[in-house]
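Student: Have a look at this fold, sequence not included:
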């Protein structure tokens, strides 16, 4: 009996030890998994920030050129501020939206080619980008030439529209600079040379501040001086990037000018056009908000206040747009290399990182909502209206911390044409009519227009993109990317 009892006790102890051992193994495995996950997040974050960090510096300083231009104009007078705000946010914003969108095709092509270890294809893609964007610069030139009658037709006050027309003519050199700069930017980013862009943008910003002071205050050229300063600083940036690229800094990807850039040009135009439509539908959305506000009563104050909010939002938007670019490159690199799981993981890390930053900035705006307008104006009615709009600005920043990153996934995966339809439906079939309904039918004014466009358009579009991304079969996307690279490679022969 004692023996059996001892035996039973021994078996119980062994079972307990076995259970403890299994539990320890499970704990150890869980710890190993957590360590492995932490290591993967750290590695992916470094890759992401290697692109997003310098891109953020570049985009913030680049956009600061336009913000500082509005700040100089704001201290010249309310009319000058309204005119510069409309030209930059509507005319130039319309232009940037389309040209930037068309250039984003290079993020898909260059990113996937670089990931597939085909660096010689990038230089040909760059030249195709220059050709296509220059052609569209010529096609879009009437927007600048006839800016004044266009704005009058859209309901802007005659006095503001006339001054906008003069400024738009002065900004034609800026318009053509986009055809050179935007492809160069994507070409360098795709091969992880984003720091070059960042340093050149900082130099251009310093030049802009000095030239703006010189032309506006020293030589007293007034509002025309602000436009001339933008042209000068932007071309300093362009020439710096161009000289860096063609003088031997990119030996594997730039092998000189080639007639191969004209091969397969139509296919490139189609992809670029789809990319342009995708981003410009989104970019124009908030420009239309500014135009609609111009038709309200006391429109000068409303336009000035909304322009200030849009400038703050646009400046902050450079951060999620940096993650847009970085996510596009990372997803394209992983898909081009045949790693679908890597593309999915890069997407998750990018969305979470951008959202955390968005929450922080939204909180900052909410805490200092009464002070943010002083950077642009000292007019009490304008500052009061900015304070009233600050809550909507907070929601806009929060939504925009996620939506551009998901658009970056679309660009890296080559989904531009599908997302263009989503943007069209969400923004112009749902959001815009809802904004008009709240603004005029329910007489909520500029707050109603903006609120309807945020919650009716941007929020729904973000939810749809999130659904598509979570339901994506990444291994299938990697196979598609491989087929695309081989298709485009057939049109390009390596040069010695």
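Tutor: Good, I have the coordinates. None of the values given here were measured: they were computed from a predicted structure. Residues are numbered from 1 along each chain as shown.
Student: C-alpha from now on. contacts and neighbour counts both.
Tutor: Will do.
Student: how about the strands in the stretch 301-450 of the chain?
Tutor: Under the criterion DSSP state E, counting those that start in this stretch, the stretch 301-450 of the chain contains no strands.
Student: Tell me where it has helices.
Tutor: Ranges of helices within the stretch 301-450 of the chain are 340-367, 380-400, 403-413, 416-423, 432-436, 446-453, based on DSSP state H, counting those that start in this stretch.
Student: centre of the chain versus the longest one, how much separation?
Tutor: What that stands for is helix 340-367. Average the C-alpha atoms of helix 340-367, do the same for its chain, and the two points are 14 Å apart (CA atoms, centre = their mean, to the nearest Å).
Student: What residues sit buried inside it?
Tutor: Neighbour-count burial for helix 340-367 flags 340-351, 353-355, 358-359, 361-362, 365-366 (criterion: 16 or more other CA atoms under 10 Å).
Student: What is the longest helix of this protein by residue count?
Tutor: Once the chain is assigned using DSSP state H, the helix that runs over the most residues is helix 2-74.
Student: and that helix, how far out from the chain's middle?
Tutor: When C-alpha coordinates are averaged (CA atoms, centre = their mean), helix 2-74 and its chain have centres 28 Å apart.
Student: Report all helices and strands that it contacts.
Tutor: Counting contacts by 3 or more CA pairs under 8 Å, 6 or more residues apart in numbering; DSSP states H and E, helix 2-74 is packed against helix 78-86, helix 194-213, helix 223-244, helix 299-336, helix 340-367.
Student: Show residues contacting the first one.
Tutor: Think helix 78-86. Contacts with helix 78-86, where a contact means CA atoms under 8 Å, 6 or more residues apart in numbering, come from 69-71, 73-75, 160-161, 163-164, 167, 223, 290, 300, 303-304, 307.
Student: helix or strand right after that helix?
Tutor: Heading C-terminal from helix 78-86, the first helix or strand you meet, by DSSP states H and E, is helix 93-103.
Student: Quick one: list the elements packing against that next one.
Tutor: Packing contacts for helix 93-103, counted by 3+ CA pairs under 8 Å, 6+ apart, involve helix 120-145, helix 172-190, helix 265-293.
Student: Buried among the contacts of helix 78-86? Need that as a selection in PyMOL.
Tutor: Command for PyMOL, covering only those of those found buried under the criterion 16+ other CA under 10 Å:
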select buried, resi 69+70+71+73+74+160+161+163+164+167+223+290+300+303+304+307
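Student: what's the closest non-adjacent residue to the spatially most central residue of the chain?
Tutor: With distances taken as CA atoms, centre = their mean, the residue of the chain nearest its centroid is residue 321 (2.9 Å). Using CA to CA, 6 or more residues apart in numbering and skipping residues adjacent in sequence, the residue nearest residue 321 is residue 404, 6.1 Å away.
Student: ok, and here's another one to check against it:
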């Protein structure tokens, strides 16, 4: 009897291990179905800006620094607001899909278009008056004047963001984001070819580089709209509806919470770059710092693919009412992203002294980048962890909590520490980067603790209540219109 009991326990243990392996493999399959197209999309979309920067860098150091200033301060400012507010759609579409409220997804997206278009129109003056704004922020006249010219070319990109963010979030929530990945890849290849022709062969300078980016980015949006309008999303897209103009205040409130959370994070690097512009040899400091940011951003694009996977998996499972599946998905996404991050750490430690020459031919700028190679590796490791927990927060609808965490970690810890080390301790750009890294580390630890202590069964209840409230509102509106 005892031997039989031991055998049963051993068999039970083996069965549990096999069941765990099957669950992990099944989760990994879903994970990569979401993450790979998201990674491809983010790398290629971000690649549009990097390719443009590469061509700017080989025109002149002034053009490189001016472009970096606009991209990292003004564009990141606008991108933070629009992407952050669009993340409300990510929460709503993901949870609605999990709850099988498919028809609501198209309506949610149209409401986001209305809200984001209004916000974009309010952002345009920042780019029109970029030169006086940058001078007011303490940048040199020469750098501000050139940046003002480049900023005007970014206005069509602002409107591109509206559709890029919302279409991606709408499609990925229903596991149809492969089309976005392939369109983004095609757009990237086209941009490389057009930039080479317009800048190198035709010698059109700034108009050639920026015009190529505008054409390439908007062609991908046209493809995505054709996919949605052409009948490939029959359950979730029922055509344009006047309901897009109803319940807008609820959308605005959730969008503002999402916007504040991401803005505080995306603006963090912009503020630090601004301080780099106050140093001696500002042109060299800004160029070197921006190259470091863009190098880490390439690796971050992969981690952001896992952020997308975390959002979709958590929101879908909460919408279905499955707390255990949500927790299991978080563990799998975190482990996978961390493993890839460790690989990138090795790469950056090995190639940190030569990688900068892909962006510039300036030896002075390359030395700045090389001096930061060790800190780059640490940042890459943190960036492989932190986006996953951001994704969990967005998927669960914790945007308000995330905003408070970002204020404390970035603006109370990171920026003051970076400025102190840069100026008081005379560490220059290295001091700014150390402060930035400490802020990211603090945020990662706090979000990890919040995720670990969360009662996911209660999160399911909150999600159900939110969806029922939105759905009831639609039902009431429909009934009212029918009765009238």
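Tutor: Noted; the coordinates are in hand. Please read these numbers as outputs of a predicted model, since none were measured by experiment.
Student: And the TM-score between these chains?
Tutor: Once the chains are laid over each other, their TM-score by TM-score structural alignment, normalised by the length of the second structure reads 0.96; 477 aligned residues with a CA RMSD of 1.3 Å.
Student: looking at the helices and strands packed on helix 2-74 of the first structure, which is buried most?
Tutor: Comparing these by mean neighbour count (mean count of other CA atoms under 10 Å), helix 299-336 ranks first with a mean of 26.
Student: against the second structure, where does that helix fall?
Tutor: Helix 299-336 of the first structure corresponds to residues 282-319 of the second structure when matched by TM-score structural alignment.
Student: Just give me the mean distance for that stretch relative to the first structure.
Tutor: Stretch 282-319 of the second structure, aligned to the first structure and superposed, deviates on average by 0.9 Å (mean CA distance after the TM-score superposition for the first structure).
Student: Now find how far off-centre that stretch is within its chain.
Tutor: Put simply, stretch 282-319 of the second structure sits 6 Å off its chain's centre (CA atoms, centre = their mean).
Student: Ends of stretch 352-367 of the second structure, what's the gap?
Tutor: With CA to CA, to the nearest Å applied, stretch 352-367 of the second structure spans 10 Å between its terminal residues.
Student: so it corresponds to what in the first structure?
Tutor: Residues 369-384 of the first structure are the counterpart of stretch 352-367 of the second structure, counting by TM-score structural alignment.
Student: Off-centre distance for that stretch?
Tutor: 27 Å.
Student: do the same with stretch 75-85 of the first structure
Tutor: Chain-centre distance of stretch 75-85 of the first structure: 26 Å, with CA atoms, centre = their mean.
Student: same deal with stretch 397-413 of the second structure?
Tutor: Averaged over its C-alpha atoms, stretch 397-413 of the second structure has a centre that lies 16 Å from its chain's centre (CA atoms, centre = their mean).
Student: same check, this time on stretch 437-454 of the first structure
Tutor: Put simply, stretch 437-454 of the first structure sits 26 Å off its chain's centre (CA atoms, centre = their mean).
Student: Not counting its neighbours along the chain, what's nearest the aligned residue in the second structure for residue 132 of the first structure?
Tutor: Superposed on the second structure with TM-score structural alignment, residue 132 of the first structure falls opposite residue 115. Among residues not flanking residue 115 of the second structure along the chain, residue 252 sits closest, at 7.0 Å (CA to CA, 6+ apart).
Student: Residue in the first structure paired with residue 134 of the second structure?
Tutor: Using TM-score structural alignment, the partner of residue 134 of the second structure in the first structure is residue 151.
Student: what about that match, how many neighbours?
Tutor: The criterion is other CA atoms under 10 Å. On that basis, residue 151 of the first structure has 23 neighbouring residues.
Student: what about the helix or strand encompassing it, how far off from the second structure?
Tutor: Element membership of residue 151 of the first structure [criterion: DSSP H and E] is helix 147-153. Once superposed with the second structure, the aligned residues differ from helix 147-153 of the first structure by a mean of 1.4 Å; criterion: mean CA distance after the TM-score superposition for the first structure.
Student: Contacts made by that helix with the rest, please.
Tutor: The set of residues that contact helix 147-153 of the first structure without belonging to it, under CA under 8 Å, 6+ apart, is 91, 143, 158, 161, 162, 163, 164, 165, 166, 168.
Student: Next: stretch 42-52 of the first structure.
Tutor: 189, 192-194, 322-323, 325-327, 330, 346, 349-350.
Student: Compare the helices and strands packed on helix 93-103 of the first structure and give me the one nearest residue 495 of the first structure.
Tutor: For these, proximity to residue 495 of the first structure was assessed by CA to CA; helix 120-145 is nearest, at 7.5 Å.
Student: picking up where we left off before, corresponding residue for the residue nearest to residue 321 of the first structure in the second structure?
Tutor: Using TM-score structural alignment, the equivalent of residue 404 of the first structure in the second structure is residue 387.
Student: same question, residue 176 of the first structure
Tutor: Correspondence of residue 176 of the first structure to the second structure, assessed by TM-score structural alignment: residue 159.
Student: and its match, what does it touch?
Tutor: Under the criterion of CA under 8 Å, 6+ apart, the contact partners of residue 159 of the second structure comprise 117, 120.
Student: what do you get for residue 187 of the first structure?
Tutor: Contacts of residue 187 of the first structure by CA under 8 Å, 6+ apart are 106, 107, 110, 122, 123, 126.
Student: Kindly reformat these as CSV containing neighbour count.
Tutor: Output for the contacts of residue 187 of the first structure, formatted as CSV (neighbours: other CA atoms under 10 Å):
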residue, neighbour count
106, 30
107, 31
110, 34
122, 26
123, 25
126, 26
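Student: Can you pick out the most distant pair from these?
Tutor: The largest distance within the contacts of residue 187 of the first structure, taken as CA to CA, falls between 107 and 123 and amounts to 12.9 Å.
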